[in-house]
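1. Requesting a structural model of the entry that follows:
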Amino acid sequence: MRLGALPASLLVTTLVLEAVGVALSWGLEPRFQTVVYCLYTVTLAASGALIAARHPRNAIGWLFSATALATAVTADVAQGWGLRAPAHGWPAGPLGEWISAVSWIPAGTAIVFTLLLFPDGRLPRDRWRAVAWVNVAGAALLLPGWAFGPDLGSEFLTGRNPYVVPQLPAGPLVAAGMALFLASLVASVVPLVLRLRRATGVERLQLKWVVFGAAVSVGLLPLVALLWSVFPIVQSVSAVALAALPVATCVAILRYRLYDIDLVISRTVVYLTLTALLAAAYAASALVLGIVAGGRSAWVTAGATLVVAVAFRPLRDRLQAGVDRRFNRARYAAVSQVSGFLEDLRAGRAAPEQIQGVLRRALDVDDLDVRIHLPDSGTAVDLRGQPVVDRPDDARERWPIRHGGTTLGVALTGAAPERAHALLPTLLDVGALAVEMARLRVELRRRLGEVEASRARIVAVADAERRRIERDLHDGAQQRLVSIGLALRHAQHSIGSGAGEAVRTIDGAIAEITVAIDELRELAQGLRPAHLDGGLGPALRELARRAPLPVRVDATADRFPADVETAAYFTVCEGLTNAVKHAGASTVVLSAGRQRDRLVVRVIDDGVGGARPRDRSGLTGLSDRVATHGGTLVLDSVPGRGTVLTAEFPCAS
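-> Next up, the predicted model:
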C-alpha cells in the first residue's frame, strides 16, 4: 500500500525527530527506556500513516499521526535536550525536562478519543459523548496541577520543579484531575464492550481487536501510574501498554481477518497466567529446597528450574483448555471434537478418512472438502483416493493443510460463517495427523494396485508364452515326429517281410517315436491342459478320471478368466498329488465354485492329515502361485482327520 504525501511526510518527520531524541538521550537514562519509548512512538506513527493513507476520512489515522509527532517532540526530543543540556551548557534545559514530564497527559487523552472515535472516526452521539468531556475536564485540572506542582520535582535532574506556583492548589487539582482522567479512561472501554456484545460479522471482529488492545492499555496504565515512583522498571511498561492500542486499532481497521483475534486473546491470557504460576512455582520450590538443602546453592536453583520445566507443558495445556472453555467455547468445543476423533483414531475406533466429516460437524458447514496432494504423481485426490479435477468455476477459498513441514493438501470452503473461517486453521493443525494417515493409506492402496496390475501382466505374459510353446510343440516337433514315424512305417512296408532284422529295427524306432510323441503331448498339456478349453469343470473331471483312487468332482459350469482357470487347475493338481502320494487317502473330493466375486476351489481328502508347508515344499510353491494371482491359500490339516486345501482367486463378476 502506497502512502499519500501528507501521511508519508508526518511519518518521516516523526522518524527523524525520534532519531534525534534517541541520540540526545542515549546513555543518559536506562537504555531500555530509550528504546521502548522510541518503538512506541514509531509504532504509533506507522499505524497512523497506514490508516490515514487507506481511510483518509477516518480521524483515527490523523489522531495517531499527530499524537506520534507531538510525542516525538515533547517527550523524546525535549527529554533528550533536558538531559543533555547541563553537560554542554545548552539553554532551556529545565524547560525541556518540564515539557517531557507533562507530555503523558495529552497522550492519555488521545487514547480516550481513539476508543470513542472507533471505528469510523466520529464521536458517538449518545450519552457516551460525555466521556470525552469528562476526559477533557480531567486533563484541564490535571495539567496545571501536575505541571506547576512540587511533586513534579522528581522528574528533574535537580530534584526540584523550577516552575512551581506556590499559590496553586496543586494537590487537589492533581487528585481531582487524575480521578476524572482515569474514570474517563476506564469508561471509554465500556461502549466498546457493549457494542461487542451486540455486534456480528465484520464489526465484531474489529471490536474484538480494539477491546483487546484497550484492555491491555487501560489495564496496565493505572498500575503504571500507581507504581511509577516505586519500581522504576514499571515506567517502561507504559510504552508497551500505549503501543497495544494503536497496533490493535490498525489491525482492526485494515487487516481484521488476517489474524485470529480469539487465538491472540487466548494465548495472551494463557501465557500471562502461566508466567505468574511458574514464577510462583519457582519461588516456592526455591524456598522449600533452600530450607531442605540449607542456604543458596546450585542444587536449589537446578531443582527449582526442574520443577518449572516439568510443570510447563501440562500446566499450559490445562490453562489453554480452561481459557478456551471459559472465553472461547466455540473454539474449545470444535478442538475437543477433533481431538476426540484423533483419540478414537489412535484406538482403532475410527478411520482417518472420516476427518472431512468431523471437520464439517465441528464447523457446522456442509461444503468443506479435503483434497490430498500425492507427491509422486502430482495429482490431487479425495480422501478415498479418487482423482479430482479443479473446475474453473470453483471459487471456494483454499486453506493449506500442513504437518511436519510438509503440505499434505488443501481444504476448500465456500461462503462459510466468520466463526468457521476463524476456527478452520486451528482445526486443520489439530487434524493434520489424520490427513497424513489418510494420504499414506491412499498411497499404499495405489502402490498395491500397481503391484497387483504388474502381477497380472506378468501372469498374462507367462500364460501367453506357455500357449506359444504348446502350439510350437504341437504344430512343430510333434508333427515332424509323426511324419517321421509314418515315413518309417512306409519304408517297412516297402522292404517287406524278407528283411527281418531291418523290420525289427524300424519297429523299435517307431516305438521310440511314439514314446517321444506321448512325452511331448504330456509336456504341452502341462503348460496349459487342453481340457481347460472347455472350462474348469471338464478339466477337473478329466483329472479325476486319470487318478488312481476314487475322486468325486463338484464343479460349476461357469467360465472364468483363462489365467484364473489355469492357476486353479494346477492348484487342484498339486493338492490331488499330495493326497495320493503323502496323505494315504482313500477318497478325494474336488470342488470349484463362485462365491460373490471370487473363485473358490477345494481339495478334500480323508488321509492321515497333519500336512504343513515347509521351505521349498510343494505347498509353499503353491501358496506363491496363488498369491501371484492375488488370491489366498488356506490349509486345514488335522492329524487323523484328513486335509482340506482351499484356494480363493479374485475374478470378474
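2. from here on, contacts and neighbour counts on C-alpha atoms
-> Fine.
3. How about the secondary structure of the closest residue to residue 635 other than its chain neighbours?
-> In space, and not counting its chain neighbours, residue 635 is closest to residue 645: 4.9 Å by Cα to Cα, 6 or more residues apart in numbering. Under DSSP: H, G, I helix; E, B strand; the rest coil, residue 645 falls in the strand class.
4. Second chain to compare with the first, below:
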Amino acid sequence: MMAATWDARQVDGAVVGQGAPWRATLGSVAVLVIGVCLVAAVASVVTQYHGGDGRRRLQIRWLLAAGSVVVLLLVGGWGAEAHGASLEMAYTPFLLALVLLVPASVGIAMVRHDLFDVDRLLSVSMSWLVTLVASAAIFAAVVTIVSRAVGAGAGLGPAAAAFVTALALLPLHRILAGALGKMLDRDRCVALAAVEQFAADVRAGRRLPEEVEVVLQEAQGDPGLRIALARPDGWSDLRGVPVEEPVGFALEAGGDTIGMVTLGWESARARRRLADLVRVAWVPIEVSRLRLVLREALAEVEASRVRLVDAAATERKRLERDLHDGAQQRIIATGMRLRSLQQRLDSRAAAEVDTAIGELEVTVSELRRLAHGVRPSRLDDGLGPALEGLLETSPVPVDLHVAVLPEADEARTLTAYLVASEAVTNALKHACARRIGVQLGAQGDRLTVRVSDDGVGGIPDGGLTALRDRVASVGGSLQVDSPVGGGTTISAVV
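-> Here you go, the predicted structure:
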C-alpha cells in the first residue's frame, strides 16, 4: 500500500499524483490483502477464545473487543473515504483505537487476568518508592526540628535524623506495602486475607482443616488446584484416596516433604501467589495430614480388635466343644465302667467305688458349668432359642420378645447372649425383681438387647464395668437407666 501511494497526495479532497496505472492495481490488491490479514487475525483470536479455558478467555476477552473495534473503525474509514471524507477524518479514529485500545486491553489482561505479574511488581516498586519519599521527609523534618531546637551549627540534626529514619524505615515500609498492596494488588491481599481467616477458623474449631483445598482453589482462582499428602507408602488426597506422585509446590516440615500442591493453571505469577497462600495455609494442611494418619491408625486398631475378638470367639467355641465332646464324655465313660465294675465287688469296695462315681458326677457338673460359661452349646440353634433355654429356669416370670435379627458373627452373637444372661442374673440376685423383660431386636445391621426389671434400681453411674467392657470389645455401646426404686433398664447395641 505504501508503494502504491508513494507519490499520491490529497488536493481538495481528491487523490492526485498516483502515477502509473499499476499503482492503482497494486493499491487494490493491498487493500484486499490487508482485509484478509485482519479477518485472519480476528479469526485466530476467536479460535483461541473458544478453544481456551476460563482463564485464557478472560485474557483474550478485552483484546477481542478492542480488536473488533479497530476492525470496525478501519472498515468505517474505508467507507468514509469512499464517500469523500478526508484521510484525517476517515482514519484518525482507527489510528487512535489501534494506539490506545489494544495496549489498554493487553494491560487489563496483564493486571487483572494473570498474563504477567505486573500488579505485584507495581505494588512492590511503589511501596519502596513511597517509603523512600516518606523516609526523606522524616529525615528533613527531624533535621529542621533539631536544628531549630539546639542551633543550626550544632551538627546534631543530621545524626538524630539518621537515627530516627533508621528506626522508622522497616515499620514504615511494612505499613505502606500493606496499604499500597490493597490498592494495587488487591486480588492477592484479598486471597491472603481469606486464607488467614480460614486458618483462624480452623484453630478455633469453626471449620474443618480438610476444606483447605477448596479454600485455596477459591483464593487462587484455580479450580484445578489439588493438594496431595505424603504417606509412608505413597501419596493420597485429603480423603485418603491414593494418587500418583504429583509434581508441584512442595510443603516441608522439619526437612521432610509432607505434601504437594499442584496448580491447574501454571504461570510465574500463579506460583508466587501460591507460595504466599501456602505459607498461611500450612497449619490446616498439616493438621489434615495428621488427622488422616490418626483415622487410619484408629481404623487399623479397630480392625485388629475385631480380629482379636473373632479369634477369642472361635477359641471359646473350640474350648466348649472340647469340654463337651472330649473330657466330659471320657469322664462319663469312666463312670459307666466303674458302675459295671462295682457289681463284681464286695460291699465295702462297692461303697468306695460309689464315692468315686459321685466325685466324677460332681466333676461332670462342674465341666458343664464351665463349658456353659465359655460358650453355651445351645447357641448353635440361634440366639433366640439359647435365651429361651436360659430363661426357663428363672424363678420369676420373664417376658422374652425376639424380633427379626440381622446376620451376626460369632463374637456379636455370644456378646448379646452374655449381656442378656448377666443382666437377668443381676436382676435375680440384687434387684428383688418380680418380673423381668428381655427384648432382642435390630438397629440397622446391629443387634440390640434390652433387659428391664421392676426391682429396686439404684445402680450407680459407671457401674456394671465388666458388662460395659464386654460390649465395648465388639465396638458396641451400653446404657443403664436405674433410678432408685424405679427398676433398671439395660440397653446394649452390639
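5. quick revisit: just give me the match in structure 2 for the residue nearest to residue 635 of structure 1.
-> When the structures are aligned by TM-score structural alignment, the residue of structure 2 matched to residue 645 of structure 1 is residue 490.
6. go on, residue 132 of structure 1?
-> Here residue 132 of structure 1 stays unmatched in structure 2, going by TM-score structural alignment.
7. how close does residue 132 of structure 1 sit to residue 33 of structure 1?
-> Relative to residue 33 of structure 1, residue 132 of structure 1 is positioned 30 Å away (criterion: Cα to Cα, to the nearest Å).
8. out of the two, which sits in the busier spot?
-> Ranked by neighbour count (other Cα atoms under 10 Å), residue 132 of structure 1 and residue 33 place residue 132 first, with 22 against 18.
9. how big is the offset of the lengthiest helix in structure 1 relative to structure 2?
-> Secondary structure assigned by DSSP state H gives helix 418-472 as the longest helix of structure 1. On the superposed models, the aligned residues of structure 2 are on average 1.8 Å from helix 418-472 of structure 1, with distances taken as mean Cα distance after the TM-score superposition for structure 1.
10. Next, the buried residues of the helix or strand following that helix.
-> The C-terminal neighbour of helix 418-472 of structure 1 among helices and strands, as given by DSSP states H and E, is helix 478-495. For helix 478-495 of structure 1, the buried set under the neighbour-count rule, 16 or more other Cα atoms under 10 Å, comprises 478, 481-482, 485, 488-489, 492.
11. Out of those residues, which comes closest to residue 100 of structure 1?
-> residue 478 (116.8 Å; Cα to Cα).
12. List the buried residues of stretch 552-572 of structure 1.
-> Using 16+ other Cα under 10 Å as the test for burial, stretch 552-572 of structure 1 gives 552-553, 555, 560, 562-572.
13. my guess is the match of residue 645 of structure 1 meets residue 452, correct?
-> Yes: using Cα atoms under 8 Å, residue 490 of structure 2 is in contact with residue 452, at 6.3 Å.
14. Just want to know which of these two has more residues nearby.
-> More neighbours surround residue 452 than the other of residue 490 of structure 2 and residue 452, with 24 against 20 (other Cα under 10 Å).
15. Per the alignment, that one pairs with which residue of structure 1?
-> For residue 452 of structure 2, the residue aligned by TM-score structural alignment is residue 604.
16. Could you look up the SS state of its match?
-> Here residue 604 of structure 1 is strand, with the state taken from three-state DSSP.
17. The residue lying closest to it once chain neighbours are set aside: neighbouring residues, count only.
-> Distances taken as Cα to Cα, 6+ apart place residue 644 nearest to residue 604 of structure 1, at 4.6 Å, with adjacent residues excluded. When neighbours are counted by other Cα under 10 Å, residue 644 of structure 1 registers 21.
18. hey, where'd the strands end up in structure 1?
-> Along structure 1, counting by DSSP state E, strands occupy 369-373, 380-381, 397-403, 406-413, 551-555, 588-595, 598-605, 632-637, 643-650.
19. coming back round to it: what's the spacing between the residue nearest to residue 604 of structure 1 and residue 469 of structure 1?
-> Residue 644 of structure 1 sits 34 Å away from residue 469 of structure 1 when distances are taken as Cα to Cα.
20. And residue 266 of structure 1, by the same measure?
-> 77 Å.
21. ditto for residue 649 of structure 1
-> As judged by Cα to Cα, residue 649 of structure 1 and residue 469 of structure 1 stand 25 Å apart.
22. From residue 367 of structure 2, how far out is the counterpart of residue 514 of structure 1 in structure 2?
-> Structural correspondence for residue 514 of structure 1 with respect to structure 2 (TM-score structural alignment): residue 361. The gap separating residue 361 of structure 2 from residue 367 of structure 2 is 10 Å, by Cα to Cα.
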